[in-house]
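Participant: My questions concern the predicted model and sequence given below.
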Amino acid sequence: MRDRAGLSAQKLSDRCEELGFAIPRSTIANNESGRKEAIPVHEVAAIAAGLETAPASILFPLDEADQVPILPIVTLNPFEAWAWFAGNSWVHNTYLPRQLSQGRAFDESVEIMAVQLKLAELINTWSLMRHSTKRINQLVLNGGQSEVAQSMRDSLSKLEDEMRRSYDYLIEAGLQPPQTSPELTHDLGAVMTSPERNAADA
């Protein structure tokens, strides 16, 4: 993988250091040769970032073996290993030992992860739509089409409702919603504590 990226072990080591993790060239060589049996999570993340690839490709290379171990007693093909690592419930429930695959914990953790990712996407969309709505409102003041502005406001309102539901889900699960910039956090706070929401909660 490093060879395909056209990087020497030293260059990869330098990249990792630039990313905040100092990984000596000798450590990278030991990882690749198998002389080092266990690789810490922070090294996996740094090496993946240095190679501009997904962390799962460090653990489960797609082109180096037909089967890879995910546990001492469980071996999968690399594609299934990737799917399991990314939270695929079907792979988990199909291939892991029955005593590990029948509980709800895995499915619940995957559901929470999906809500977190969805909320992050909603926040990004909300920020873009909010900026566009402000511009359209300004055009209306200058004689623009009010129907377009109302349609944007309606879409923004629906998006905010969906964001609130995702926020509530995460908070009820004892988790913090995704972090945002201070400015966006302030604006989101106004949405999350709007009079309409407080009235609905009462």
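Facilitator: Yes, it's here. In this text the structure is predicted, and so the values were computed from the model without any measurement.
Participant: C-alpha only now, for contacts and for neighbours.
Facilitator: Will do.
Participant: which residue ranges form the strands in the protein?
Facilitator: Remark: strands assigned in the chain by DSSP state E are 68-71, 74-76.
Participant: These: which one's closest to residue 14?
Facilitator: Judged by Cα to Cα, the one of these that comes nearest to residue 14 is strand 68-71, at 28.9 Å.
Participant: now for that closest one, which elements pack on it?
Facilitator: strand 74-76, helix 78-85 (3 or more Cα pairs under 8 Å, 6 or more residues apart in numbering; DSSP states H and E).
Participant: any idea which of those is most buried?
Facilitator: Scoring the helices and strands packed on strand 68-71 by mean neighbour count under mean count of other Cα atoms under 10 Å gives helix 78-85 as the most buried, with a mean of 20.
Participant: what packs against it?
Facilitator: Applying 3+ Cα pairs under 8 Å, 6+ apart, we find helix 78-85 packed against helix 55-59, strand 68-71, helix 89-95.
Participant: What's the local residue count around the closest residue to residue 22 other than its chain neighbours?
Facilitator: Using Cα to Cα, 6 or more residues apart in numbering and skipping the chain neighbours, the partner closest in space to residue 22 is residue 16 (5.9 Å). Neighbourhood size, residue 16 [other Cα atoms under 10 Å]: 22.
Participant: what about residue 16, distance to residue 152?
Facilitator: To residue 152, residue 16 is 44 Å away according to Cα to Cα, to the nearest Å.
Participant: ditto for residue 79
Facilitator: Applying Cα to Cα to residue 79 and residue 152 gives a distance of 41 Å.
Participant: How about residue 85?
Facilitator: From residue 85 to residue 152 the distance is 39 Å (Cα to Cα).
Participant: Could you name the residue of this structure that is farthest from its center?
Facilitator: Going by Cα atoms, centre = their mean, the residue of the chain most distant from its centre is residue 143, 42.3 Å out.
Participant: and the comparison structure, right after this:
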Amino acid sequence: MEQDMDWNQRIARRVGREVARAREQLVDERGRRLSAQALADRCAGLGHPLDRSVIAKLEKGIRQTVSVADLLVLAKALELPPLALVFPVGYEEETEVLPGRSEHPVTALRWASGEGVLPPRGDAAEDVQSRWYETALFKIRHLLKSEETVRYNKRRASDHWQRAAGADSDEARQAYERMARNADEQVTGQEALLQRWRQELEEKGLAATTPPIFGEVPNNLLASQGGDRSPW
């Protein structure tokens, strides 16, 4: 039956399935499963009203289309990233990413989020990759990942210095100090690379600034979670 639907209908049905699945997993303020009406209320509160009947039709696969506006508001109301409603990672082995073309949901997600490309077909592999590397999205994503690496190594260095200060033997203190200095050296090198990368972006007319990270990981995370194990 689904094969007889057009692309818009198939996407709407998939989103509807994921909305229903997500709603089943949520509870309201009274500890009860989130109702369609409660979801509709959440959407209205976000500034894009969706009637309960519209949500019911979407979940039942009756609604034939779903707009980007609907998708964004539903995702926020369901406390999910929007693409989780389009590509059911963890629930399906294969999903239709383009009309008649199926890929693993993770592959589809990486492409849609700008993290990678769809596996090219035919002789276009090299051209697809080279074009992707030149996009603003790729360059900014690379900058973000580089900044994350710098923050991670700063936390590692801080954690090692703290452990060194509290070490109960000279041997342990010296080991932690070595690891701390190593992390500090990595930060120095990475920050120099980041500066060059930002200059390249600015030369291409791209914004080289990135937003602050919501919920920044505290410096003591590695110690509390055992992320960097003691050498002893």
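Facilitator: Arrived safely. Because the structure is predicted, anything quoted here is derived from the model rather than measured.
Participant: Out of the helices and strands packed on helix 78-85 of structure 1, which is the most enclosed?
Facilitator: helix 55-59 (a mean of 18).
Participant: So which bit of structure 2 is that one matched to?
Facilitator: Helix 55-59 of structure 1 corresponds to residues 82-86 of structure 2 when matched by TM-score structural alignment.
Participant: that older thread, tell me which of the helices and strands packed on strand 68-71 of structure 1 lies nearest to residue 47 of structure 1.
Facilitator: Of all these, helix 78-85 sits nearest to residue 47 of structure 1, with 17.1 Å by Cα to Cα.
Participant: so how far is that closest one from its chain's centroid?
Facilitator: Centre-to-centre, helix 78-85 of structure 1 and its host chain are 16 Å apart (Cα atoms, centre = their mean, to the nearest Å).
Participant: And for it, what's in contact with it?
Facilitator: Applying Cα atoms under 8 Å, 6 or more residues apart in numbering, the contact partners of helix 78-85 of structure 1 are 56, 57, 60, 61, 62, 65, 66, 67, 68, 70, 91, 92.
Participant: Just list the residues touching the closest residue to residue 201 of structure 2 other than its chain neighbours, thanks.
Facilitator: Spatially, and ignoring its direct neighbours in sequence, residue 201 of structure 2 is nearest to residue 208 (5.9 Å; Cα to Cα, 6+ apart). Contacts for residue 208 of structure 2 (Cα under 8 Å, 6+ apart) come out as 140, 198, 199, 201, 202.
Participant: Reformat the strands of structure 1 as a markdown table; add distance to residue 128 of structure 1.
Facilitator: Below are the strands of structure 1 laid out as a markdown table (distance: least, Cα to Cα, whole Å):
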| stretch | distance to residue 128 of structure 1 |
| --- | --- |
| strand 68-71 | 40 |
| strand 74-76 | 41 |
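Participant: Indicate which one of those strands is closest to residue 43 of structure 1.
Facilitator: strand 68-71 (17.9 Å).
Participant: Could you report the distance from the nearest residue to residue 59 of structure 2 once chain neighbours are set aside to residue 87 of structure 2?
Facilitator: Using Cα to Cα, 6+ apart and skipping residues adjacent in sequence, the residue nearest residue 59 of structure 2 is residue 16, 4.1 Å away. Using Cα to Cα, residue 16 of structure 2 is found at 12 Å from residue 87 of structure 2.
Participant: and what of residue 213 of structure 2?
Facilitator: Look at residue 213 of structure 2 and residue 87 of structure 2: by Cα to Cα, they are 25 Å apart.
Participant: more neighbours, the two?
Facilitator: The residue with more neighbours, out of residue 213 of structure 2 and residue 87, is residue 87; 25 against 8, by other Cα under 10 Å.
Participant: check contacts around that one.
Facilitator: Counting by Cα under 8 Å, 6+ apart, residue 87 of structure 2 touches 95, 105, 106, 108, 109.
Participant: export those to JSON lines and tack on distance to residue 224 of structure 2?
Facilitator: Below are the contacts of residue 87 of structure 2 laid out as JSON lines (distance: Cα to Cα, whole Å):
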{"residue": "95", "distance to residue 224 of structure 2": "38"}
{"residue": "105", "distance to residue 224 of structure 2": "33"}
{"residue": "106", "distance to residue 224 of structure 2": "30"}
{"residue": "108", "distance to residue 224 of structure 2": "35"}
{"residue": "109", "distance to residue 224 of structure 2": "32"}
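Participant: What is the neighbour count of the nearest residue to residue 185 of structure 1 once chain neighbours are set aside?
Facilitator: The shortest distance from residue 185 of structure 1 to any non-neighbouring residue, by Cα to Cα, 6+ apart, is to residue 179 (7.8 Å). Neighbour count of residue 179 of structure 1, defined by other Cα under 10 Å: 9.
Participant: What does residue 179 of structure 1 correspond to in structure 2?
Facilitator: Match for residue 179 of structure 1 (TM-score structural alignment): residue 211.
Participant: Its match and residue 138 of structure 2: what is the separation?
Facilitator: Separation of residue 211 of structure 2 from residue 138 of structure 2 (Cα to Cα): 16 Å.
Participant: Look at stretch 46-64 of structure 1 and report the distance between its end residues.
Facilitator: Taking Cα to Cα, stretch 46-64 of structure 1 runs 21 Å from one end to the other.
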